[in-house]
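> Sequence first, predicted model second:
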Amino acid sequence: MAIPGASGDEALVAAKVREELLAVGVPHEAISHDTAHQRGPIAESTTGNLIVSLLGNRPGARRMLMAHMDTVPICVGARPQLQDGMLVSQDAHTGLGADDRAGVATVLFAATEILAQNMAHGPLTLLFTVQEEIGLKGARHLEVDKLGKPDLAFNWDGGNPAKLTIGAIGGYRMTIDIHGLASHAGVAPERGVSAITVAGIAINDLHQQGLLGKISQDGFEGTSNIGVIQGGNATNVVADHVQLRAEIRSHNEATIEVLAQRFEQAFRSAVTQVRNNSDQVASVEINGDLNYQPFAMSAEVPSVQVASDALTQLGIDPMLAIANGGLDANWLYRHGISVVSLGCGQHNQHMTSEMLDVDQFHTACEVALRIASGKDSGE
């Protein structure tokens, strides 16, 4: 967790993972990177997804264990300390980074323990992804052919280790650029067209329709948020440009499409309502992208059953869940790999109050070891 590695800057984390694997005898040639980072949004990204292919020492289905290496920016520079059974950040202004370094450590523990103890196991793939926190970009651009066609797949991310996440919400993000006309705000404001005013009208329209925040109407269930507004440069100039960044989330892809259309309609309508003394109006440019599709798996999917069995053998009752946040599993599912996601003790992710429950983390490590070795099923 102390290793810096925000999205796009995961090279030091990958180097640590590589170091630990080489130390227990993983051959250099078994460790590789793909080029997913070259297709993501960060031009100076330092590394791609880290992929490890391990031969089994007995027959069995290939199992993939995965976690993401990046953290949100607030966690860069974390200094973890143990406090009453919890790992927390020493700095009140810095997050811990347990999301998802605890996941990386869980997968790494299972692999290194198996090899160090020369335990029996089938073929394994380890996947450490990049750029999860900025829209699952590493998983989206993953070179799937490097994974060795895993039959079973398991992802460690946030929450209680008893929680098995078998589905997750879909997310759509958009960038909205409003181009107005600049004018002196004191001498000739009537000659300008304020991009800020246009944005305000559109936002108010969406608010009045109940389309901002939690949405529950007309059969639509989801959330939306306008999280960034940037524009203008002086109080004495009618603002000629504003950029907004927004997102829409839902467990129903059709709902996402409809809400995206409603957002676009609100901004295109607002443009027509602000005119200068020459009857000129602003223009709007909207660019949207379905970052990840919603998905939901059956509890009967083999990976879910294997994870459930591993928990049950430890005396833990599995809890099936559907996530309201995106997971790398969204894209793996779209790539044709059904991945169940498990927690490893992280709580209050993306906050300065983030903490890692050490007992839950140890439980996650035991679950991962059982899954990786095949102890869950007696393979």
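Noted; the coordinates are in hand.

> from here on, contacts and neighbour counts on C-alpha atoms
OK.

> Pull out the buried residues from stretch 1-15.
Going by neighbour count (16 or more other CA atoms under 10 Å), the buried part of stretch 1-15 is 1-11, 13-14.

> Please convert those residues to a markdown table, extending it with distance to Tyr172 and secondary structure.
Formatted as a markdown table, the buried residues of stretch 1-15 follow (distance: CA to CA, whole Å; DSSP: H, G, I helix; E, B strand; the rest coil):
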| residue | distance to Tyr172 | secondary structure |
| --- | --- | --- |
| Met1 | 29 | coil |
| Ala2 | 32 | coil |
| Ile3 | 31 | coil |
| Pro4 | 28 | coil |
| Gly5 | 25 | coil |
| Ala6 | 22 | strand |
| Ser7 | 19 | coil |
| Gly8 | 21 | coil |
| Asp9 | 24 | coil |
| Glu10 | 25 | coil |
| Ala11 | 28 | helix |
| Val13 | 29 | helix |
| Ala14 | 29 | helix |
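
> from those residues, which is closest to His350?
Using CA to CA, Ala6 comes nearest to His350 of the buried residues of stretch 1-15, at 12.0 Å.

> which ones are touching that closest one?
Asp70, Thr71, Val72, Pro73, Cys75, Val76 (CA atoms under 8 Å, 6 or more residues apart in numbering).

> in the stretch 201-350 of the chain, which spans are helices?
253-272, 302-313, 328-334 (DSSP state H, counting those that start in this stretch).

> Burial-wise, tell me which of these comes out on top.
Burial of those is given as mean neighbour count (mean count of other CA atoms under 10 Å); helix 328-334 ranks first at a mean of 23.

> tell me which strands and helices that helix is in contact with?
Helix 328-334 is packed against helix 137-140, strand 339-343, with contacts defined by 3 or more CA pairs under 8 Å, 6 or more residues apart in numbering; DSSP states H and E.

> second one coming, line it up with the first:
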Amino acid sequence: MIQERRLAETFLSLVQIDSVSRNEAAVCQEIEKRLQALGAETFIDDSAAKTGSDTGNLIARFSGTVDIPSILLSAHMDTVEPGCGIRPVFENGYFRSDGSTILGADDKSAIAILLEALSVIQEDRIPHGPIECVLTVCEEIGLLGAKFLDIAKIRSRIGYVLDATDTHGIITRAPGANKLTYIVHGKDAHAGAAPEKGINAIAVACKAIAAIKLGRIDHETTCNIGIIQGGLATNIVPNKVVVKGEVRSHDPNKLEDITKIMTSAFEHAVQNTQPTPEEGTVPKLEAHIESDFVRTNIPDDHPVVKLAMAAAAELNIPLVTKTTGGGADANVFFSHDIITGVLGTGMKDMHTVRESVSMADMVEATRLLLGILRLHANRSY
């Protein structure tokens, strides 16, 4: 039986342990201790050297009472800023912070739900297959923990990531994304005494950006310029500017096409800027395109979807498949042929000091997870 008080106490305890990205060691140790108390075999991978975190990803395994393939359950341990010194408040059925920080429900509500479900399984002796829990680091700064996870250590081929809002939805479609970095090189000069001897790198970049349609391109594609860094002083013609952006799309061809369009805009702006007489090698462009994550696209008849739907129906919980514009660790797992749907915990207004999660939603998410594990054990879906 789900113990609401224990679930609440677990959540309150976890959110009060600071774990901003790259500083997850303390919360990792606490979660590992709790998982070991439930009988899990645990280990921490060596991803820290690549993520820059003070710990690796935490992996826990529970032997099954039923001989079937294992199932993956995953959440992330890190939070965004301002995430230190969180003082949680519980009022009218909702958890919030005191307003000076985030709450950390993203994603510690998920971890609390996982721990409660695993506790109930042990206490009530519920038959279950082998379970793998993967608690990642540095999700909030580019899915880094998942990207550098030693995937060879993961045995599951299906699973669920708990990292969404809607407890009545399972995310089955998420976009792929490219990260774009454009470095425009110009020429420095005194902005007052001899501006004609310089080439303003920022001005060149601005011409490129002005030629690009940003925002929503269509129902499945977006692009954005999010960072512009350049210049040393107002009296110096800037000789370098760095522009960073992204493209996302559910269609791989559109992802490639919009990426090319954005790059072409920068190439055109550079090519159409006249060099100074003294310097014919500038302006010039460096373009760096990197795949951030691949799209996920899980058919409605896939076992991951059918299992969740069957469990929800049995519990009279309405559940629908959903499409999102965001990425999650599930995108990384998907690229390794580990098909993971994304389930919600009820968290709202994430990444703000207004973040909240309701007790009722956390209980319902725990019920659904328990239902999934029960049905997985007897494969009645």
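In hand now; what should we look at? Every value quoted in this text rests on a predicted model; they were computed, and no experiment measured them.

> related to what we said a few turns ago, can you convert the helices and strands packed on helix 328-334 of the first structure into TSV and add a column each for distance to Asn49 of the first structure?
Converted to TSV, these look like this (distance: least, CA to CA, whole Å):
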stretch	distance to Asn49 of the first structure
helix 137-140	6
strand 339-343	17
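
> Select, out of these, the one closest to Gly60 of the first structure.
Taking these one by one with CA to CA, strand 339-343 is closest: 18.0 Å.

> how much does that closest one stray from the second structure?
Following superposition, strand 339-343 of the first structure is found to deviate from the second structure by 0.7 Å on average (mean CA distance after the TM-score superposition for the first structure).

> Secondary structure element holding Arg61 of the second structure?
strand 58-62 (DSSP states H and E).

> Where in the first structure does the next helix or strand after that strand fall?
Next helix or strand after strand 58-62 of the second structure toward the C-terminus (DSSP H and E): strand 71-76. Mapping strand 71-76 of the second structure onto the first structure (TM-score structural alignment) gives residues 63-68.

> Ok, stretch 136-147 of the second structure next?
By TM-score structural alignment, stretch 136-147 of the second structure lines up with residues 129-140 in the first structure.

> now what about the matching stretch, what contacts it?
7-8, 10, 36-37, 40, 47-50, 66-72, 291-292, 326-328, 331-332.

> tell me the contacts of the residue nearest in space to the middle of the second structure?
By CA atoms, centre = their mean, the mean C-alpha position of the second structure lies nearest to Ala328, the distance being 3.6 Å. Ala328 of the second structure sits next to Glu139, Leu143, Asp163 when contact means CA under 8 Å, 6+ apart.

> export the residues you listed to a markdown table and tack on distance to Thr321 of the second structure and neighbour count?
Below are the contacts of Ala328 of the second structure laid out as a markdown table (distance: CA to CA, whole Å; neighbours: other CA atoms under 10 Å):
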| residue | distance to Thr321 of the second structure | neighbour count |
| --- | --- | --- |
| Glu139 | 23 | 25 |
| Leu143 | 23 | 22 |
| Asp163 | 15 | 27 |
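
> ok, the residues you listed vs Gly104 of the second structure, which is closest?
Taking the contacts of Ala328 of the second structure together and measuring to Gly104 of the second structure by CA to CA, the closest member is Asp163, at 11.8 Å.

> tell me which element the closest one falls in.
Residue-wise, Asp163 of the second structure maps onto strand 158-164 under DSSP H and E.

> in the superposed pair, what's the mean gap between that strand and the first structure?
Mean for strand 158-164 of the second structure is 1.4 Å (mean CA distance after the TM-score superposition for the first structure).

> same question, stretch 108-117 of the second structure
Mean for stretch 108-117 of the second structure is 1.4 Å (mean CA distance after the TM-score superposition for the first structure).

> Over to stretch 356-369 of the second structure?
Stretch 356-369 of the second structure sits 1.2 Å off on average (mean CA distance after the TM-score superposition for the first structure).

> hmm, who's touching that stretch?
Under CA under 8 Å, 6+ apart, the answer for stretch 356-369 of the second structure is 2, 4, 8, 93-97, 103, 105, 109, 113-114, 116-117, 167, 308, 311-312, 315, 317, 344-350.

> if we go to 7 Å?
Stretch 356-369 of the second structure has contacts (CA atoms under 7 Å, 6 or more residues apart in numbering) with 4, 93-96, 103, 105, 113, 117, 167, 311-312, 345-349.

> Same check on stretch 36-53 of the first structure?
Taking CA under 7 Å, 6+ apart as the rule, stretch 36-53 of the first structure contacts 8-11, 14, 30-35, 124-130, 137-138, 141-142.
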